[in-house]
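Asks: Sequence first, then the predicted structure, then my questions.
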Amino acid sequence: MKKIGVFGSAVDSQDSLNQKSRKLGEQIARTGNSIVTGACTGLPLYAVLGAKSLGGYSIGFSATYNQEKHMEVMGTSPELYDSIILIPEHYKYKDNVEVCRKYRNVESVAACDAAIFISGRWGTLNELSNAYDMNKIIGILGDTGGVTDHVQLLLNSFKKATKSQVFFEKDPLNLINMISQKLQ
């Protein structure tokens, strides 16, 4: 079973994006892959709900160091995830949630075999740059706004050599199918 991350806005979502995100999660489960997210609200949560609705396996990377704090800070129940990865309790910045979100971003992207991006803002851009630098297979769900509308411009502007493969697709099912084929 491969791990496919779904990264996108935890705060800016609208019904059409929520539904696309849910379809991403459902298709991840249908293809026999597990879903990885930052264990947050918004679009990643809808993807987890989609995967779980079809019996998919979910892995959440929290920006907190215990499950009680997770619910308070992240706004999702740890029970949504088959596996929840917490910040180490001995981590020097464990009480600085902004630092812990970036720690979580690196860890969650590193754990993925592929990463899908839908909409998003600064945190999503951080996850995208991590995925690109880590040579991940990357899927961009087009026409979803936010960061994903600017990925081609960023790739053309920075021209950094990497082994990442970046795929653009507007249909959530087709995007997951493309990524699944690359993972085989």
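Replies: Yep, that arrived.

Asks: hey, let's count contacts and neighbours off CA atoms from now on
Replies: OK.

Asks: so who does residue 19 touch?
Replies: Residue 19 is in contact with residue 46, counting by C-alpha atoms under 8 Å, 6 or more residues apart in numbering.

Asks: Which strand or helix spans it?
Replies: For residue 19, the element it lies in under DSSP states H and E is helix 15-30.

Asks: in that helix, what counts as buried?
Replies: 17-30 (16 or more other C-alpha atoms under 10 Å).

Asks: Please compare the first structure with the one that follows:
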Amino acid sequence: MNKNNNDLSNGLELGINEKLTICVSGAARGATVDLDYKLAFELGRQVALSGHNLITGATIGLPDWAAQGAKSAGGMSIGISPAASYKEHTKKYHLPVTSYDFILYSGLHYVGRDALLVQSSDAILSIGGRMGTVHE
């Protein structure tokens, strides 16, 4: 076997135990939040218990419930905000911060944030969403 094949083999072997970044996407508002918040919390919790990182759009509703679930299990919760700063995130967008270990303030508004969120994820779980969830 040549060196390149060995390198590939080693890389694949190392990837088996790799920590994944799993996105939970879903409705921020509406009746579905009332129906699915327990599911979102449990998804976040299970991501953390599986040893993976949770990432969301740092918004209210189901993504925030998932972040709370991850934090409750001692997991890493990452948010990608549409805002350019903490102040804009909390004052203009009225979005939460307490459920996250780290928030990236992208300044890309919702459309750009969604693209960055998808690019940053190894897998995406969508629950109870509306048009914004479909967009992601």
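Replies: Sure, I can see it. All values reported here derive from a predicted model rather than from experimental measurement.

Asks: Any idea what the TM-score is?
Replies: Once superposed, chain against chain, the TM-score is 0.80 (TM-score structural alignment, normalised by the length of structure 2); 117 aligned residues with a C-alpha RMSD of 1.4 Å.

Asks: Assumed residue 24 of structure 2 was part of a strand.
Replies: Yes - under DSSP: H, G, I helix; E, B strand; the rest coil, residue 24 of structure 2 sits within a strand.

Asks: Which residue, other than its chain neighbours, is closest to the aligned partner of it in structure 1?
Replies: Correspondence of residue 24 of structure 2 to structure 1, assessed by TM-score structural alignment: residue 6. Sequence neighbours aside, residue 116 is the residue nearest to residue 6 of structure 1 in space, at 4.9 Å (criterion: C-alpha to C-alpha, 6 or more residues apart in numbering).

Asks: Also residue 74 of structure 2?
Replies: Per C-alpha to C-alpha, 6+ apart, closest to residue 74 of structure 2 is residue 48, 6.8 Å.

Asks: Tell me who's in contact with that neighbour.
Replies: Residue 48 of structure 2 neighbours (C-alpha under 8 Å, 6+ apart): 54, 70, 71, 73, 74, 75, 76.

Asks: I figured the residue nearest to residue 6 of structure 1 was touching residue 132, is that so?
Replies: No - look at residue 116 of structure 1 against residue 132 with C-alpha atoms under 8 Å: they stay out of range, at 11.5 Å.

Asks: So between these two, which is more surrounded?
Replies: Neighbours per residue (other C-alpha atoms under 10 Å) separate residue 116 of structure 1 from residue 132, with residue 116 holding more: 27 against 22.

Asks: Is the more buried one in a helix, a strand, or coil?
Replies: From three-state DSSP, the assignment for residue 116 of structure 1 is strand.
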